[in-house]
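A.B. asks: Here you go, sequence then predicted model.
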Amino acid sequence: MHRLNLDHLHAFATVIEHGSFSAAAERLALTQPAVSLQVRQLEKRLGTLLIERVGRRATPTAAGTELLAHAARIDEAVGTALGAVGQHAAGVMGRVRLGTGATACIFLLPPLLRELRRRYPGLELTVTTGNTADIVKAIDENRIDVGLVTLPAAGRSLVVTPVLDDPFVVAAPRGTELPTRLTAAALARQPVLLFEPGGNTRRIVDAWFARAGVTLKPVMSLGSVEAIKALVAAGLGCAVLPQMAVRHEQARGSLVVRPLAPKLQRQLGVVVRRDKRLQRPLAETIRALETLAGTAPAAAP
């Protein structure tokens, strides 16, 4: 029986995935000679050439193509074995790649992530922020393990679980005289700052104005909720923001916060690939995200 070195096999697969030894070395945090040596040792073990250069790109030979098909199954089998053994461990160890929007990352997730790290010190969490489309694409391509995104998020390969309704409110500079609730027509008479176009959050707000027959031209569009709040506080206008982003300012009275009429809210959901192996680190992270269902903010007074 051939005893394959899993590191050598992984190096080979990474070279093919990235198209070059240098790119594979960067991905594996190794030197290029180290990656080349691992591939040569694998070829020596198997007695055949696995990689050839076509132009500037490294491509698999016929034997390499055969090995790639088996490498995926070997990796899955190893992952399953490690996951099964991990169930007997006292804690959770491993990496989970989480994708979410910037607003949720700043105002919703810190307590949840802190609690996860407290309970499972061996858990390595990496967080990527972006809009729903980018996060869903990364999940579909297995570059991110799980996402918490603004819905809708659709895909035949995805499981989408709604977890939280987040109302929108109007935030205005301190001292601004506003009605108890703001309609689209009333808000259109104010200078308004909005999120930049392209994301689900902006589309939700634009659709709310459109349903009221109001065409709004914002005085400014920005990609950062913190930048929007700073400009509102400086007196540049009002903003339509998720309520979770202004809870502290509302409590301190540093911004005037009013609900919208009719009510407007977005829905956040957990997204994961349908075929994703839910090893314990990922399963615990998903379970924690799903507890957000009980943390919906109260409506603005």
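C.D. replies: Good, I have the coordinates.
A.B. asks: make it CA atoms for all contacts and neighbour counts henceforth
C.D. replies: Noted.
A.B. asks: residues touching Q41, list them.
C.D. replies: The contact partners of Q41, by C-alpha atoms under 8 Å, 6 or more residues apart in numbering, come to H8.
A.B. asks: Can you verify it is assigned to a helix?
C.D. replies: Yes. Counting by DSSP: H, G, I helix; E, B strand; the rest coil, Q41 is located in a helix.
A.B. asks: and stretch 255-272, how far apart are its ends?
C.D. replies: Distance between the two ends of stretch 255-272: 37 Å, counting by C-alpha to C-alpha, to the nearest Å.
A.B. asks: Identify each buried residue in that stretch, please.
C.D. replies: Neighbour-count burial for stretch 255-272, with 16 or more other C-alpha atoms under 10 Å as criterion, is recorded at 255-260, 264-266, 268-272.
A.B. asks: Repeat that for stretch 62-79.
C.D. replies: By 16+ other C-alpha under 10 Å, the buried positions in stretch 62-79 come out as 64-65, 67-68, 71.
A.B. asks: Closest one to R202 out of the buried residues of stretch 255-272, please.
C.D. replies: For those, the minimum distance to R202 (C-alpha to C-alpha) is 10.4 Å, reached by R266.
A.B. asks: I'd like the secondary structure assignment at Q267, please.
C.D. replies: State at Q267, reduced to three classes by three-state DSSP: strand.
A.B. asks: Assign the residue found closest to it once you drop the neighbours it is linked to in the chain to helix, strand or coil.
C.D. replies: Spatial nearest neighbour of Q267, chain neighbours left out: D165 (4.5 Å); criterion: C-alpha to C-alpha, 6 or more residues apart in numbering. Classification of D165 by three-state DSSP places it in strand.
A.B. asks: So D165 is in contact with T150, correct?
C.D. replies: No. D165 is beyond contact range of T150, at 9.7 Å (criterion: C-alpha atoms under 8 Å).
A.B. asks: Okay, one more to line up with it:
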Amino acid sequence: MLKRLALGAALVLAAGGCATGPQSDAAKMMAAADKVPDTPGTGPYPAIMEIDPDLPGYVVYRPADLTPFSSEKLGVFVWGNGACAADATSARQQLAEIASHGFLAIAPGTWQSGPNAKVARTAVRPKDSTDSPTSATDLAYALDWAMAENGRSGSRYVGLIDPDAIALAGYSCGGIQALRLADDPRVDTMIVQNSGIFSEPSPFMEMNMSKDQLRVLHSPVLYLLGGPSDIAYGNGTDDFARIENVPAMLVNIPTGHGGTYNQPNGGKGAAIVVDWLLWQLRGDSAAKAAFACPQGKWCRDSDVTIERKNGL
């Protein structure tokens, strides 16, 4: 029980929940993170963040210039927010970085974080509530919308999206949301960050899911955890041990539960995710080599540990 309560509290803080009384360390961290500028990412397609009038209740991250994708095509990256919060910009640095490598990234909620925030940051959930502001259904809707826009006459994305380059991902509670959609046949890879299914019932409805869900995975999956100090470490490593039917990789970096989301361009965590996406969805040989031990870039990084299984 104490572990579950600690995780719930950490999820609130990770997503920028408001504290009462003196400003908490978490609130100070979020205030500092808000000062980090929105960036276009480091990829070949400088990215923008926007609220698309055709997709209210979400924030979209995409290459500013869509012209190259009449031939190269956009991948799709649908994201579940930490704490299942309705702040679609809580991982803005990572999502912009991913978009800059040729992806349409979508997160549910409003623009609450960063120096260009459009609305005030809201509390993650009412006190004592077990509900979540967003759900896996919101992620499914984002994917449905992207696929529909690819075929809709008059859409800016018509004919620009590759339906065979689809990723679902999420942080903490958002990672559970992504796993809820693991049986969607459109999904080509899953990324679970600082997350894992509880071995016992969770007090939060959106995170209350059986480990049996892992059996419906049908595409390669990456677990990116923050090492033993990550409160999701036990759940995530247990998930990885149970996965038998798809190629799987477990990467740990010593960040704890907070990851590198608030670092410029999403830090090392985002760089690892980008390499995984380029390898799995684009067949990029350099990205694949980054994970090839012992000479690969990530294998030679003293902060990174890698495990793989099922033929990966």
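C.D. replies: Ah, there it is. Please read these numbers as outputs of a predicted model, since none were measured by experiment.
A.B. asks: what TM-score do we get after superposing?
C.D. replies: Overlay of the two chains. TM-score (TM-score structural alignment, normalised by the length of structure 1): 0.27; 136 aligned residues with a C-alpha RMSD of 6.2 Å.
A.B. asks: before we move on, back to that, same list (the buried residues of stretch 62-79 of structure 1) but as TSV, adding secondary structure and distance to P173 of structure 1.
C.D. replies: Below are the buried residues of stretch 62-79 of structure 1 laid out as TSV (DSSP: H, G, I helix; E, B strand; the rest coil; distance: C-alpha to C-alpha, whole Å):
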residue	secondary structure	distance to P173 of structure 1
G64	helix	64
T65	helix	63
L67	helix	63
L68	helix	60
A71	helix	59
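A.B. asks: just the strands in structure 1 please.
C.D. replies: Remark: strands assigned in structure 1 by DSSP state E are 51-54, 57-60, 94-100, 123-129, 146-150, 158-173, 192-195, 220-222, 238-242, 255-259, 265-273.
A.B. asks: so which of the ones you listed is the most packed in?
C.D. replies: With neighbours taken as mean count of other C-alpha atoms under 10 Å, the strands of structure 1 reach their highest mean count in strand 146-150, at a mean of 27.
A.B. asks: other SSEs contacting that one?
C.D. replies: Other elements packing on strand 146-150 of structure 1 under the criterion 3 or more C-alpha pairs under 8 Å, 6 or more residues apart in numbering; DSSP states H and E are strand 94-100, helix 132-140, strand 265-273, helix 280-290.
A.B. asks: From the contact counts, what lies against the shortest one?
C.D. replies: Counting contacts by 3+ C-alpha pairs under 8 Å, 6+ apart, strand 94-100 of structure 1 packs against strand 123-129, helix 132-140, strand 146-150, helix 280-290.
A.B. asks: same deal with the last one?
C.D. replies: Based on contacts counted as 3+ C-alpha pairs under 8 Å, 6+ apart, the elements that helix 280-290 of structure 1 packs against are strand 94-100, helix 109-119, strand 146-150, strand 265-273.
A.B. asks: go again using 7 Å as the cut-off
C.D. replies: Using 3 or more C-alpha pairs under 7 Å, 6 or more residues apart in numbering; DSSP states H and E, the elements in contact with helix 280-290 of structure 1 are strand 94-100.
A.B. asks: next one: the third one
C.D. replies: In this structure, strand 265-273 of structure 1 packs against helix 132-140, strand 146-150, strand 158-173, with contacts taken as 3+ C-alpha pairs under 7 Å, 6+ apart.
A.B. asks: The second one now?
C.D. replies: Contact partners of helix 132-140 of structure 1 among helices and strands, from 3+ C-alpha pairs under 7 Å, 6+ apart: strand 146-150, strand 265-273.
A.B. asks: and with 8 Å instead?
C.D. replies: Partner elements for helix 132-140 of structure 1 (3+ C-alpha pairs under 8 Å, 6+ apart): strand 94-100, strand 146-150, strand 265-273.
A.B. asks: if we can go back for a sec, mind putting the buried residues of stretch 62-79 of structure 1 into TSV with distance to T100 of structure 1?
C.D. replies: Shown next, in TSV, are those (distance: C-alpha to C-alpha, whole Å):
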residue	distance to T100 of structure 1
G64	37
T65	36
L67	36
L68	32
A71	31
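A.B. asks: wait, isn't I106 of structure 2 in contact with F77?
C.D. replies: Yes. Assessed by C-alpha under 8 Å, I106 of structure 2 is found in contact with F77 at 6.4 Å.
A.B. asks: hmm, back to that, can you name the two of the buried residues of stretch 255-272 of structure 1 that sit furthest apart?
C.D. replies: V256 and V272 (37.5 Å).
A.B. asks: Next, show the common contact partners of D165 and T150 of structure 1.
C.D. replies: Both D165 of structure 1 and T150 are contacted by 266-268, under the criterion C-alpha under 8 Å, 6+ apart.
A.B. asks: ok, these vs L46 of structure 1, which is closest?
C.D. replies: L46 of structure 1 lies nearest to L268 out of the shared contacts of D165 and T150 of structure 1, by C-alpha to C-alpha, at 49.6 Å.
A.B. asks: That closest one: what's it in contact with?
C.D. replies: Shown in contact with L268 of structure 1 (C-alpha under 8 Å, 6+ apart): 148-151, 162-166.
A.B. asks: Would you convert the helices and strands packed on strand 146-150 of structure 1 into JSON lines that also reports distance to E124 of structure 1?
C.D. replies: Below are these laid out as JSON lines (distance: least, C-alpha to C-alpha, whole Å):
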{"stretch": "strand 94-100", "distance to E124 of structure 1": "4"}
{"stretch": "helix 132-140", "distance to E124 of structure 1": "18"}
{"stretch": "strand 265-273", "distance to E124 of structure 1": "18"}
{"stretch": "helix 280-290", "distance to E124 of structure 1": "9"}
